[in-house]
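Engineer: Let's see this in three dimensions:
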Amino acid sequence: MLKQILLPALVALTLTATSFAAAPAPERDQRRFEIRSLQMMIDHHFAAVKMSELCDGRTVHAELQQICDDIETSQMEEIVMMQSWLQSWYGITHQPKLDRKSQRQVQYLSTLTGERFEKAYMALMIEHHSMAVRMALEILNEAYHPEMLNMAAMTLAKQGDEIAQMRLWLQQWYGINDLDHHDRR
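Structural biologist: Okay, the predicted model is just below:
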C-alpha cells in the first residue's frame, strides 16, 4: 500500500532530479543542511545496524531474523554511500557513532532473548524507523543533490514497509496493538 502511494512521488522525484543536472551549486544553507543530514543519517543507520546485529541467536521467528539481516545489510551499504557523498561533495569524513540513547537501547536489547527480545526489538525499531521517515521527509523538502532526494524517497518506502510489517507481527504474534504502553527503554 505504501509503495502504491509513493510510486507517483518517486516518478516525480526522478523527473525533478534530472532537471538538477544544469542547476548551480547548492547554496550555503543547503550545504549545511546536507552535511548535517548525512552525518545524522549515518549515525542513525549505524544504530539500526547495531540493534539488528543482536538478532542473531535471539529471535524466535525466522521472518524477523530475515528483516534484521536485511536492515543490517542495506543500512551498512547506505552508510558507505552517504560517507562517499560527504567526501566527494564536501571533503568531509564522518565515522558513525552511537548517541547515548542508542547505546542504552543496544545495551538493553543485548540482555534479552526470545520473545522478550523480539517484542523489544520490533518496538524499538518501529520507533527508530519512524524517526528516519521524518528525517527523509525533511531531506525531500530541503536537499539539493538528486542522490539524496532519491535516497530519501527510497527510505520512505522501505522503512515504511518495515514499520508496517513489524507492527503486524507484534499484533499477530504477541497481541501488541499499542506501542505507547510497551517497554522500549
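Engineer: from here on, contacts and neighbour counts on C-alpha atoms
Structural biologist: Will do.
Engineer: what ranges do the helices span in the protein?
Structural biologist: 2-18, 28-53, 62-90, 100-110, 114-142, 146-174 (DSSP state H).
Engineer: Point out the other helices and strands that the second one packs with.
Structural biologist: Looking back up the chat, that one is helix 28-53. For helix 28-53, the elements it packs on are helix 62-90, helix 100-110, helix 114-142, judged by 3 or more CA pairs under 8 Å, 6 or more residues apart in numbering; DSSP states H and E.
Engineer: Also compute the angle for the last one relative to helix 28-53, please.
Structural biologist: Between the axes of helix 114-142 and helix 28-53, defined by axes from the mean of the first three to the mean of the last three CA atoms, to 10 degrees, the angle is 170 degrees.
Engineer: Flag every buried residue along helix 114-142.
Structural biologist: Of all the residues in helix 114-142, those buried under the rule 16 or more other CA atoms under 10 Å are 117-126, 128-130, 132-133, 135-137, 139-140, 142.
Engineer: need the helices and strands packed on helix 28-53 in TSV with distance to residue 158, can you?
Structural biologist: Converted to TSV, the helices and strands packed on helix 28-53 look like this (distance: least, CA to CA, whole Å):
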stretch	distance to residue 158
helix 62-90	10
helix 100-110	21
helix 114-142	10
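Engineer: of all the ones you listed, which lies closest to residue 163?
Structural biologist: Of all the helices and strands packed on helix 28-53, helix 114-142 sits nearest to residue 163, with 5.3 Å by CA to CA.
Engineer: how far does the closest one sit from the chain's center?
Structural biologist: Taking CA atoms, centre = their mean, to the nearest Å, the mean C-alpha location of helix 114-142 is offset from the chain mean by 7 Å.
Engineer: and the angle for that helix with helix 62-90?
Structural biologist: Interaxial angle of helix 114-142 relative to helix 62-90 (the same axes, to 10 degrees): 30 degrees.
Engineer: let's see this one next to it:
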Amino acid sequence: MRVSLPTAVRRRRALATAGTVAALALALTACGSSDDTKSNGSSMPGMNHGSGSASAPAAGGGAFNDADVKFAQEMIPHHQQAIEMAKLADGRAADAEIKKLATAIEQAQDPEINTMKGWLKSWGKPLPEAPMGDMPGMDHGSDGAGMPGMMSDKDMGDLKAAKGKDFDKKFAQLMIAHHQGAVTMAEDEQKKGDNAEAKKLAEAVVTAQTAEIEQMNKILGRL
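Structural biologist: From the prediction side, this is the model:
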C-alpha cells in the first residue's frame, strides 16, 4: 500500500533534487572549461610552448617600426666595439678612474646587447651578422650614413699598442667619440622610434653616456 506524502514534503524533496542536479551540472561545466583551456592554450596566438611565457618577450613588446629595428641592429655592434675597447684597459691602463670606467662600460653595455637581441628575435628581424670591420659607417669620423663614432681598424690598432698614460689618453679620446656616436643614434631613436622599450633604452643611453663623456673630458684635463 503506497502512502501519499504531504504536498509540502513532496515539494521540499523536488527542490532538493533539482538543486543537486544543478550543482552537478555546474561542476561538470567548470571541469570542461578547465580542460579546454589547458588543451587549447598552446595554440593561442603568442603562446610559446615551454617558454614559461604566455606571450612574446616583454622587452621590446608592442608596436615597433623601422627606426626601432635600425636602432637595435646598429647599436648592438656599436656596443660590442665599446666592450672590445673597454677590455683593452686590462693590462694597459694606468689610471684608476679609466680602469673603473672601462669596467662600468662592460657591465652596462653587455646586458643592453642581450636586450636588443631579444627585441630583434621577438620582432622577427635578423641580428647583425657582418663582422664589425665590414659594416658600413665603421670608420671614425663617419658622415653618419652608417654608425657614427665607430672606430677604424687603425684606431683599434693604435689603442691596442698603447700602454700606461698613453693608453689612458687614447682610450678617453676614442671613447668620447664613440659615446658621442651612440648618443646621436639614441637621440635619433627617441625622435623616430615607436617602441616604448626601445625608446626607454635610448633615453638611458643618452643619459649614461653623456655623463661618461663629461667624466672622460675631466680625466683628459688632468692627465
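Engineer: still on that earlier bit, out of the helices and strands packed on helix 28-53 of structure 1, nearest to residue 56 of structure 1?
Structural biologist: helix 62-90 (7.1 Å).
Engineer: In structure 2, what stretch matches that closest one?
Structural biologist: Under TM-score structural alignment, helix 62-90 of structure 1 corresponds to residues 96-124 of structure 2.
Engineer: Mind listing what's buried along that stretch?
Structural biologist: In stretch 96-124 of structure 2, counting by 16+ other CA under 10 Å, buried: 98-99, 101-103, 105-106, 109, 112-113, 115-120, 122-123.
Engineer: distance between it and the chain's centre?
Structural biologist: The chain centre lies 10 Å from the centre of stretch 96-124 of structure 2; the measure is CA atoms, centre = their mean.
Engineer: of all the helices and strands packed on helix 28-53 of structure 1, which lies closest to residue 9 of structure 1?
Structural biologist: Of all the helices and strands packed on helix 28-53 of structure 1, it is helix 114-142 that lies closest to residue 9 of structure 1, at 10.4 Å by CA to CA.
Engineer: Could you tell me the angle between the closest one and helix 2-18?
Structural biologist: Angle, helix 114-142 of structure 1 to helix 2-18, by the same axes, to 10 degrees: 30 degrees.
Engineer: counterpart of helix 114-142 of structure 1 in structure 2, which residues?
Structural biologist: Going by TM-score structural alignment: helix 114-142 of structure 1 matches residues 164-192.
Engineer: Following superposition onto structure 1, what is the mean distance for that stretch?
Structural biologist: Once fitted to structure 1, stretch 164-192 of structure 2 is off its aligned match by 0.5 Å on average (mean CA distance after the TM-score superposition for structure 1).
Engineer: quick one: what's aligned to residue 16 of structure 2 in structure 1?
Structural biologist: Residue 16 of structure 2 maps onto no position in structure 1 when the alignment is built from TM-score structural alignment.
Engineer: where's residue 16 of structure 2, which helix or strand?
Structural biologist: Element membership for residue 16 of structure 2, per DSSP states H and E: helix 7-40.
Engineer: can you give me the offset of that helix from its chain's centre?
Structural biologist: Mean-position distance between helix 7-40 of structure 2 and its chain equals 50 Å (CA atoms, centre = their mean).
Engineer: How about stretch 30-42 of structure 1?
Structural biologist: Per CA atoms, centre = their mean, the centroid offset for stretch 30-42 of structure 1 relative to its chain is 14 Å.
Engineer: From residue 103 of structure 2, how far out is the spatially most central residue of structure 2?
Structural biologist: In structure 2, the centroid-proximal residue (CA atoms, centre = their mean) is residue 115; its distance is 2.3 Å. According to CA to CA, to the nearest Å, residue 115 of structure 2 and residue 103 of structure 2 sit 19 Å apart.
Engineer: Residue 170 of structure 2 too?
Structural biologist: For residue 170 of structure 2, the distance to residue 103 of structure 2 - CA to CA - is 17 Å.
Engineer: Residue 198 of structure 2 too?
Structural biologist: Distance, residue 198 of structure 2 to residue 103 of structure 2, by CA to CA: 24 Å.
Engineer: Over to residue 159 of structure 2?
Structural biologist: Residue 159 of structure 2 sits 17 Å away from residue 103 of structure 2, taking CA to CA as the criterion.
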